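Enquirer: model this:
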Amino acid sequence: MFSKISVLATMALITLAAASPTNTPPVTPPTSPQCCSSVVSSTSSVASLVAALVGIDLSGLNVPIGLSCSPITVIGNNCGSTTVTCDAPEKEWGGLIAINCLPITL
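Expert: Purely as a prediction, here's the structure:
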């Protein structure tokens, strides 16, 4: 009986480990103008939570992270939030997060 429980517990831990985010995004020079609701450190708990939702791992990174971002496609677009240049966010992240966001100064 005890061995069955330990086997089930081990299988559950392996499943959780496999489901945890392990996709560390590469950090490249920012090239994509974005309008983000906020920019936080990659070490912040909010950034870690959002990154986990989209399946990426920010551990070991120390770059600014844009949250709730949308691309700026028109010159003079009134962002109303934080205007930054980021790594081009992956489409599967759904605009929730952008990596290496630096402020745009006009």
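Enquirer: alpha carbons only for contacts and neighbour counts from here, please
Expert: OK.
Enquirer: so what's the residue count around residue 9?
Expert: 12 (other C-alpha atoms under 10 Å).
Enquirer: what helix or strand is it located in?
Expert: helix 2-19 (DSSP states H and E).
Enquirer: how about the helix or strand following that helix: buried residues?
Expert: Counting by DSSP H and E, the next helix or strand C-terminal to helix 2-19 is strand 32-41. Residues of strand 32-41 classed as buried by neighbour count (16 or more other C-alpha atoms under 10 Å): 32-37, 39, 41.
Enquirer: before we compare anything, build this one as well:
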Amino acid sequence: MIEIGRGLRVTSLIFLLVFTTAVSGCTNVREVETFTSVEEVSRYFIDENEAIKVVAGSREVAGFRRSTPAPCLIQVEKYPTAGEPFYVIRVAEDLGDRLVMYDQYTVDAYSGDIID
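Expert: Okay, the predicted model is just below:
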């Protein structure tokens, strides 16, 4: 049987510790990114203003805006989430003392299309 001296054991142990701590960052394991729901929305969904422009540019809303003398309000009622990826946008007529709802639209938060 081969005997290893005490000095060689200590040196080997120190070398092993230094090697494992110095090389620990050089692995093939990728870091996993985690996103909060706010970051996820900002990376994948269309902007709120784009969704409003889609609704305002539709023929129905454009015709309604031309036909009414009162101001037309377009408001986002519901913002998209990972589970429900769409905006809910309401169009109303402002009569001063009250709002009269004209219609409600659902806009796909990925493509920007109005969902029937």
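Enquirer: need the TM-score from the superposition.
Expert: For these two chains in superposition, a TM-score of 0.25 is obtained (TM-score structural alignment, normalised by the length of structure 1); 58 aligned residues with a C-alpha RMSD of 5.3 Å.
Enquirer: re the thing from before, which elements pack onto the helix holding residue 9 of structure 1?
Expert: If contacts are counted by 3 or more C-alpha pairs under 8 Å, 6 or more residues apart in numbering; DSSP states H and E, helix 2-19 of structure 1 sits against no helix or strand.
Enquirer: before we move on, back to that, mind putting the buried residues of strand 32-41 of structure 1 in JSON lines, distance to residue 11 of structure 1 included?
Expert: Conversion of these to JSON lines gives the following (distance: C-alpha to C-alpha, whole Å):
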{"residue": "32", "distance to residue 11 of structure 1": "42"}
{"residue": "33", "distance to residue 11 of structure 1": "44"}
{"residue": "34", "distance to residue 11 of structure 1": "42"}
{"residue": "35", "distance to residue 11 of structure 1": "43"}
{"residue": "36", "distance to residue 11 of structure 1": "40"}
{"residue": "37", "distance to residue 11 of structure 1": "40"}
{"residue": "39", "distance to residue 11 of structure 1": "38"}
{"residue": "41", "distance to residue 11 of structure 1": "35"}
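Enquirer: going by distance to residue 66 of structure 1, which of the residues you listed wins?
Expert: Nearest to residue 66 of structure 1, judged by C-alpha to C-alpha, of the buried residues of strand 32-41 of structure 1 is residue 39 at 4.4 Å.
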